[in-house]
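Enquirer: coordinates for the following, if possible.
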Amino acid sequence: MTHNWKRWLAPGAAITAAAVLAACSSSSTSSSSSAPATSSSPAASTSASASASGAASSTTDAGLAKAQQMVSQLESTTSSYPVPTASISGVSGLKGKTVYYIPLVQFIPGFVVTAATMKVALAKVGLNLQVCNGQGQPSAIASCVQQATGAGAAGIITDAIPYGMAQNALDAAKAKGIPIIITDQYPPAGNKNTDAVTYVPGVVDQPSQIAWWMIANSQGKANAILAQESDSPSSIAYVQNSLSIYKDNCPGCTVTVKSITATTNSQLASDTSANLLSNPNATYYYTEFEDSLDPTVQGLQQSNKTDIALSVAGGSVDGLGRLKSGAVVKAVVAVDQAYAGWALTDEILRMATKAAPVAEPFPSRLFTAQNIGSIKVTTAAQASGEWFGDSSYQTDFAKLWGV
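Expert: As a prediction, the model looks like this:
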């Protein structure tokens, strides 16, 4: 099921309406950058053009080889989980307390899995979990934070919510000594994680994983539209940070970034149609999160562009099911939300016991036609984490907590 909501944009956040990385042909690039300014002889020009053309071809070959190698790695299961090594003392003193988990929208599939595994992990050490639905609204999020503060929570974990969306309420919780984790958001410049407030950015390279796949799948000739959700500074940064991959590794690729807003299905479908109308030669289309997948498919159908290769991040049963059916979806990045629940539990325990936060990266996996047949596309399989590897990390975390 796809859930849609209107995301929040921090004041002053830059929105890129349409950034284009159109790679020039090797001949035009070489003639402008390689031909000697003082020479006009045909032989010199021909030699310079051939040399530059050869250099461009070499770049293409190297970039394609690198992309193929990266895709192979990204499609693999997790062989070694990034469980921290430092143990935590004093966890038993938190027994009976409650941690509040506040996702942007409670019923997004990934958040459901994170909440479920966090509940299991907290129960291992005698703590409780209270989930409060942010409803995608600042007022609802602030109310959740205030509820946690009033209850004397052991910690507050927000998910996909910029700090500024409920700053006053979060500041008040911080003043009460309640540790706060901001999950799935980039930290502000100069931020230093502390026992009071810590950022756990999550999997920030999902558009970059798609970039490697597009280069490899297209043999270095992708004409791509990247639909960048402009409702959050982090979602903008995710896409913008992927652009250098195309620039450095795919001179034959043309990449156009189009801003979209997660408002209503009809608007997103219209945005998709408009993006395709303005870029009729596009062969690849990336939509940033799975909540925009259904209306994006509608837009492709309305534009009679169902032959385009569609990709998406933040995948769950919806996106992977479409991929497995062989329909328009050709690549999906999914995050190991089951692991995330345990990692966030570990982090809040460290903060609540004043043990100091540590890096808590989440595993992810790129799914394509090459590996989708190896998994069961069910909610139970997603919840278990078996899409990504085994559950050995659970025992490893428990040892760190002294249980």
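
Enquirer: going forward, measure contacts and count neighbours with C-alpha atoms only.
Expert: Fine.

Enquirer: which helices and strands does the longest helix along the chain pack with?
Expert: When the chain is parsed with DSSP state H, its longest helix is helix 42-74. Helices and strands touching helix 42-74, by 3 or more CA pairs under 8 Å, 6 or more residues apart in numbering; DSSP states H and E, are helix 26-33, helix 206-217, helix 243-249, strand 364-367.

Enquirer: buried set for that helix?
Expert: 45, 48-53, 56, 59-61, 63-68, 71, 74 (16 or more other CA atoms under 10 Å).

Enquirer: quick one, helices of this structure?
Expert: All helices of the chain, identified by DSSP H, fall at 26-33, 42-74, 109-124, 138-150, 167-175, 206-217, 233-240, 243-249, 265-278, 293-302, 317-324, 337-352, 379-384, 392-400.

Enquirer: compare with the first, here's sequence two:
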Amino acid sequence: MTSTTTPVAWKRMRNWAFATGLALSGVALSACGSSSDDAGSDSSTTAAASSSTDTSTGSDALADLTKPLDAYPVPTDAVDAKALSGKTIYYIPISQQAPQFSITAKGLTAAAAKVGAKVQVCDGKGTPTDIGACVGQATSAKAAAIIVDAIPYGLAANGLDAAQKAGIPVIVGNNIPDEAHPASKTLAYVGPEAGGDMEKALARFVIADSDGKANLLINADTDGPSPLAWVKEGQQIFDDECPDCKVATNNVSSANFNLVVPSTSSALLKDPNITYVQSQYEQFLQPTQTAIQQASRTGIKVLDGAAGIASVKAVEAGTLVATAGQASTYQGWVYLDAVARLTAGSAVPDYTIPVRLFTKDTLGDTKVTEAAQDSGEWFGPTTFTDDFAKLWGVA
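Expert: Next up is the predicted model:
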């Protein structure tokens, strides 16, 4: 199926994503979509549209995206986090297959230790059953807070509702806010823009690298409505800035990880003119590359998102032409800050999670090491940890 993406269509997509989060999540986590010809896959070809709402476009935006920040956007209002001392916070990522969540867990654990708290990680394993079990375990353990990462609220609504009724604050990370479950005194959403920012960064790289002639296949994650909505944000950049680019999507999911290779191979065989392949997230990169080999395709440029050390090393080695990542260590500290504020009954700010584009030409003096990744220095000065400690009254 081929469709044209326009600004109006994107707005409808965003509204649809809010309204049908639970329904889409259930389908995404159980669907068996493989090739681009079946119900589990879809493709869309971009066309020229009206101007972007971004304040900067093209090469200026691309240059800014490749640099670390001068300072992290740490909140300025203090909050007493001493009440968390001796408590346990549950962190539930949708799947520990994704390296990004391991980085965030390390950051959250370090932040929790700063206030005398502990972190219990429970793997959602990409299934509603395991996610529900993790939430139930956290509630039974009377956790100080529950943080679900990349898990739509609707996928564990009953359990998260019960947790809040029991007085346990809930943080939902890396998801577009669910209108049926708005932020409240016991619920906060953190980092909903980062996924879209990564897609827009990769889109701008492909446009520049291809001189506006790219034929791109995106392996788009269907683990909930948010990743697909973020892919649409990237497609909007192509609509606005590259009318001669062609973009198609192939749906993949954590629950059907074994289908990534055959579905990608099928999409590549269907369109022999594809010149770029993007794995939306790093956990799907290896099977994506395997599929390219199985399809006997050469000359294809590969890129991915949610970058960890493996992806940045691949960029350094030339295996990937680009990768985009969000400041996952910083996000762990942001999660602790949100927990502290909900616990104290304080207002939770709108946090910004920085995103950076990594290319071989722009790595510069970036230290491509696990230590540098975990410190957060890829995205800005590591003094943010001291800044948070001062805000929490534990410096």
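
Enquirer: one step back: would you mind giving the helices and strands packed on helix 42-74 of the first structure as JSON lines with mean neighbour count and distance to residue 12 of the first structure added?
Expert: Formatted as JSON lines, these follow (neighbours: other CA atoms under 10 Å; distance: least, CA to CA, whole Å):
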{"stretch": "helix 26-33", "mean neighbour count": "16", "distance to residue 12 of the first structure": "36"}
{"stretch": "helix 206-217", "mean neighbour count": "25", "distance to residue 12 of the first structure": "23"}
{"stretch": "helix 243-249", "mean neighbour count": "18", "distance to residue 12 of the first structure": "22"}
{"stretch": "strand 364-367", "mean neighbour count": "26", "distance to residue 12 of the first structure": "31"}
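
Enquirer: what would these look like in TSV with distance to residue 353 of the first structure?
Expert: Output for these, formatted as TSV (distance: least, CA to CA, whole Å):
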stretch	distance to residue 353 of the first structure
helix 26-33	59
helix 206-217	32
helix 243-249	41
strand 364-367	29
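
Enquirer: ok, which of the ones you listed comes nearest residue 268 of the first structure?
Expert: Smallest distance to residue 268 of the first structure across those (CA to CA): 18.8 Å, for helix 206-217.

Enquirer: report the inter-axis angle for the closest one versus helix 233-240.
Expert: 20 degrees (axes from the mean of the first three to the mean of the last three CA atoms, to 10 degrees).

Enquirer: which residues are contacting helix 206-217 of the first structure?
Expert: Helix 206-217 of the first structure is touched from outside by 64-65, 67-68, 70-71, 74, 220-222, 238-239, 241-243, 245-246, 250, 253, 284, 286, 288, 311-314, 331-333, 366, with contacts defined as CA atoms under 8 Å, 6 or more residues apart in numbering.

Enquirer: residue in the first structure paired with residue 153 of the second structure?
Expert: Structural alignment (TM-score structural alignment) places residue 153 of the second structure against residue 163 in the first structure.

Enquirer: could you report the separation of that match from residue 357 of the first structure?
Expert: Here the criterion is CA to CA, to the nearest Å. By it, residue 163 of the first structure lies 18 Å from residue 357 of the first structure.

Enquirer: ok, for the aligned residue in the first structure for residue 93 of the second structure, nearest residue in space, not its chain neighbours?
Expert: Here residue 93 of the second structure is matched to residue 103 in the first structure, going by TM-score structural alignment. Once flanking residues are discounted, residue 103 of the first structure sits nearest to residue 159: 4.4 Å by CA to CA, 6 or more residues apart in numbering.

Enquirer: OK, contacts around that neighbour?
Expert: When contacts are counted by CA under 8 Å, 6+ apart, residue 159 of the first structure touches 101, 102, 103, 104, 111, 182, 183, 184, 185.

Enquirer: count the residues that sit near the second one.
Expert: Residue 102 of the first structure has 29 neighbours, counted by other CA atoms under 10 Å.

Enquirer: got a list of what residue 106 of the second structure touches?
Expert: Applying CA under 8 Å, 6+ apart, the residues contacting residue 106 of the second structure are 329, 332, 374.

Enquirer: considering those residues, which possesses the most neighbours?
Expert: Neighbour counts for the contacts of residue 106 of the second structure peak at residue 329, which has 28 neighbours (criterion: other CA under 10 Å).

Enquirer: the residue nearest to that one when sequence neighbours are not counted - how many residues pack around it?
Expert: Ranked by CA to CA, 6+ apart and with sequence neighbours excluded, the top spatial neighbour of residue 329 of the second structure is residue 107, at 4.5 Å. For residue 107 of the second structure, the count of nearby residues is 25 (other CA under 10 Å).

Enquirer: state the distance from the counterpart of residue 107 of the second structure in the first structure to residue 92 of the first structure.
Expert: Correspondence of residue 107 of the second structure to the first structure, assessed by TM-score structural alignment: residue 117. Per CA to CA, residue 117 of the first structure is found 20 Å from residue 92 of the first structure.

Enquirer: cool, residue 260 of the first structure as well?
Expert: 47 Å.

Enquirer: the more surrounded of those two?
Expert: Neighbour comparison, residue 260 of the first structure and residue 92: the larger count goes to residue 260, with 21 against 14 (by other CA under 10 Å).

Enquirer: dump the residue contacts of the more buried one.
Expert: 227, 228, 229, 230, 268, 271.

Enquirer: filter the residues you listed to the buried ones?
Expert: Looks like those have 227, 228, 229, 230, 268, 271 buried, using 16+ other CA under 10 Å.

Enquirer: the last one and residue 261 of the first structure, how far apart?
Expert: What that stands for is residue 271 of the first structure. In terms of CA to CA, residue 271 of the first structure sits 9 Å off from residue 261 of the first structure.

Enquirer: ok, now which ones touch residue 243 of the first structure?
Expert: Residue 243 of the first structure touches 21, 208, 211, counting by CA under 8 Å, 6+ apart.

Enquirer: any idea what the second one aligns with in the second structure?
Expert: Pointing back at residue 208 of the first structure there. Checking TM-score structural alignment: residue 208 of the first structure goes with residue 200.

Enquirer: what number of residues lie near the closest residue to residue 299 of the second structure other than its chain neighbours?
Expert: Computed as CA to CA, 6+ apart, the closest residue to residue 299 of the second structure that is not its neighbour in sequence is residue 275, at 7.1 Å. Neighbour count of residue 275 of the second structure, defined by other CA under 10 Å: 20.

Enquirer: and residue 275 of the second structure, how close does it get to residue 300 of the second structure?
Expert: Taken as CA to CA, the span from residue 275 of the second structure to residue 300 of the second structure is 5 Å.

Enquirer: kindly report the same for residue 169 of the second structure.
Expert: Residue 169 of the second structure is 46 Å from residue 300 of the second structure, by CA to CA.
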